[in-house]
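Student: got a sequence here, can you build the structure:
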Amino acid sequence: MSQAAYFVFTVDVHDPDGMQPYQAQVAQTFPPYGGKLIVAGGALQAIEGQAPRGKIIILQFPTVEQARAWYDSPQYQAILGHRLASAAGDGLLIEGCAVAV
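Tutor: Next up, the predicted model:
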């Protein structure tokens, strides 16, 4: 059994036009690394503390190693600059529970 891994991003877009190249290409970058999108925005309720600004994006990968390989991949790095220039936010890599692969 290996540990699943999750990338959790908070994204507050300040330049929607600048985000378009990123948004048009990002979904095709994570499947080769076993990644899948499990949360993309949606209604958010702060139960404790304050809700982050913008949207929450959560990606699931089979392992931390595959998650890092996706993030560091030439395909993702080629478009990452569009997001960084067009939005503020945070990115967290979290090791999850054991899953069968």
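Student: all contacts plus neighbour counts: C-alpha atoms, from now on.
Tutor: OK.
Student: show me what stretch 67-79 is in contact with.
Tutor: 5-7, 21-22, 25-26, 29-30, 33, 35, 60-61, 93 (Cα atoms under 8 Å, 6 or more residues apart in numbering).
Student: please generate a structure for the following sequence too, so the two can be compared:
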Amino acid sequence: MSAPAYLIVEMNITDMEQYKQYMAAAPACLKAYGGEYVVRGGRHETLEGDWQPHRVALLRFPSYAQAKAFYEEGPYAEVKKLRQGATEYFNMVLVEGVAAPV
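Tutor: Coordinates of the predicted model:
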């Protein structure tokens, strides 16, 4: 069994009306690659350090390869254009998770 993978995203939305178009289109792309939202906005607070994200999202995929394919190969390439100009910043990192013990 391969380890899951996670996309960790921090963003600052500056045009919510435009960003809503992206929010409406992204879930279908995510689902097509076996992904799901674990966190999509919501309440958060910094407990240690000086990281002060405006908004955080966490997406889970069955594998690192599926997460990469979602980002690089599929319809998401077009969907991500919907958020251009709607955020001050949009940072995304892909990290491999821990395989569940057998």
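Student: returning to that earlier point: mind listing which of the contacts of stretch 67-79 of structure 1 are in strands?
Tutor: Judged by DSSP state E, strands contain the following of the contacts of stretch 67-79 of structure 1: 5-7, 60-61, 93.
Student: from those, pick the one nearest residue 84 of structure 1.
Tutor: Of all these, residue 7 has the smallest distance to residue 84 of structure 1: 15.8 Å, by Cα to Cα.
Student: chain neighbours aside, what residue packs nearest to the closest one?
Tutor: Nearest residue to residue 7 of structure 1, sequence neighbours excluded (Cα to Cα, 6 or more residues apart in numbering): residue 93, at 4.6 Å.
Student: pretty sure the one you found is touching residue 58, no?
Tutor: No - Residue 93 of structure 1 is not in contact with residue 58 according to Cα atoms under 8 Å; the separation is 9.8 Å.
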